[in-house]
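1. sequence first, then the predicted structure, then my questions.
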Amino acid sequence: MLEIENVVLLIVDIQGKLAHLMDKKEILFKNVQNLIKGSRALDIPILWVEQNPQGLGPTIPEIADMLSDIQPISKMSFSSCRNDSFLQALNALDRKQVLISGIEAHICVYQTAADLVDMGYEVQVVTDAVSSRNLENKEIGLQRMRESGVSLTSVETALFELLKVAEGDQFRQIIRIIK
């Protein structure tokens, strides 16, 4: 069960032209935005990685503008866990649950999620906030992640799991976000 005080949101590689090649990209972008808004409403820390930004370009403005107070972590490895800056940032947060969204599900998201599980983290991948260029590769990525010990969730499932109760200011904020 996700806990507000123990979780971090990780946004993976939603960059440049590649982001616009994703299957159902409009839904992906909206769901990632809602996940960021929800994490902000719940005061959940966010880490943000970019795969080879010189080659792929920066994170798309729809997402980057929401993260302007956070510095992206540049990486060349598919798995974020093979990047010292990412590991330092994650370790500094001292949290053991990682909620992941981003692209591509069968490459960077999968390898990052599997490595995090191997490192002892509880990992949930937000299935409606990840994508690949085609649905088949997304499904393969999700299957491989599940086989690696990753749990699958959705934006609404994760946010309500974190909330625990249907009352208070945070609940009202989350309801406004998902409507």
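-> Yep, that arrived.
2. alpha carbons only for contacts and neighbour counts from here, please
-> Will do.
3. wait, doesn't residue 155 sit right on residue 126?
-> Yes: contact criterion C-alpha atoms under 8 Å: residue 155 and residue 126 qualify, at 6.1 Å.
4. same for the biggest strand by length in the chain, what does it pack against?
-> Assignment by DSSP state E gives strand 122-131 as the longest strand of the chain. The contact analysis (3 or more C-alpha pairs under 8 Å, 6 or more residues apart in numbering; DSSP states H and E) places strand 122-131 against helix 25-41, strand 97-103, helix 110-118, helix 135-147, strand 151-153, helix 155-163.
5. alright, now check it against this:
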Amino acid sequence: MEILLVIDMQQKYMNSYEPDLMTRVNTRIKEAVESDVPVVYIRNVGKIENIEHYNLADELKIVSECSFTKRWPSAFSSDDFIQFIQNLNVDTINMVGVDGRCCVARTALEAVKRGYKVRIYLDSVAAKNDNFYLKELPEMRDAGVEIIAD
């Protein structure tokens, strides 16, 4: 089974990225729903777990109640998320969201290490520092992450 993992598309972060990122992410969410692919949301709540300041973005298309919080860059720092994807028998994780250089990259690399097939949709991922992000893409590709460029 595959899922669409939406990483850190939170109101607090949206001013740091291109305004049309939200449209592209919402398009991927719509495509997932049309293909009966479960959509899972991950929110970074930081070390202090100040959850009320880390809400999902207002314009983000919410299509499921599958939402998990994490304190560290990788979504795999959430035991609840790990348990959820194990119970669902997930084998493929499609990823969109922010930040491509940190949370998306760390989640992708850890997912591959754990044996998951991983796809990152470049049109629906953004990074605050494109120079670092572009340097990490080959590392992710070499690790086995499929980079989808369209």
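-> Yes, it's here. Remember, predicted model here, so these are calculated numbers, not experimental data.
6. most neighbours per residue, which of the helices and strands packed on strand 122-131 of structure 1?
-> strand 97-103 (a mean of 25; mean count of other C-alpha atoms under 10 Å).
7. what does it correspond to over in structure 2?
-> Alignment of strand 97-103 of structure 1 against structure 2: residues 92-98, by TM-score structural alignment.
8. mean deviation of the matching stretch from structure 1?
-> Once fitted to structure 1, stretch 92-98 of structure 2 is off its aligned match by 0.6 Å on average (mean C-alpha distance after the TM-score superposition for structure 1).
9. and that stretch, how far from the chain's centre?
-> Taking the mean of its C-alpha atoms, stretch 92-98 of structure 2 sits 4 Å from the chain's own mean (C-alpha atoms, centre = their mean, to the nearest Å).
10. what's in contact with that stretch?
-> 1-9, 25, 28, 104, 108, 111, 116-122, 124-127 (C-alpha atoms under 8 Å, 6 or more residues apart in numbering).
11. stretch 121-133 of structure 2 now?
-> 16-17, 21, 24-25, 28, 94-101, 104, 147-150.
12. so how far does it reach from one end to the other?
-> Counting by C-alpha to C-alpha, to the nearest Å, you get 14 Å between the two ends of stretch 121-133 of structure 2.
13. corresponding residues in structure 1 for it?
-> Going by TM-score structural alignment: stretch 121-133 of structure 2 matches residues 126-138.
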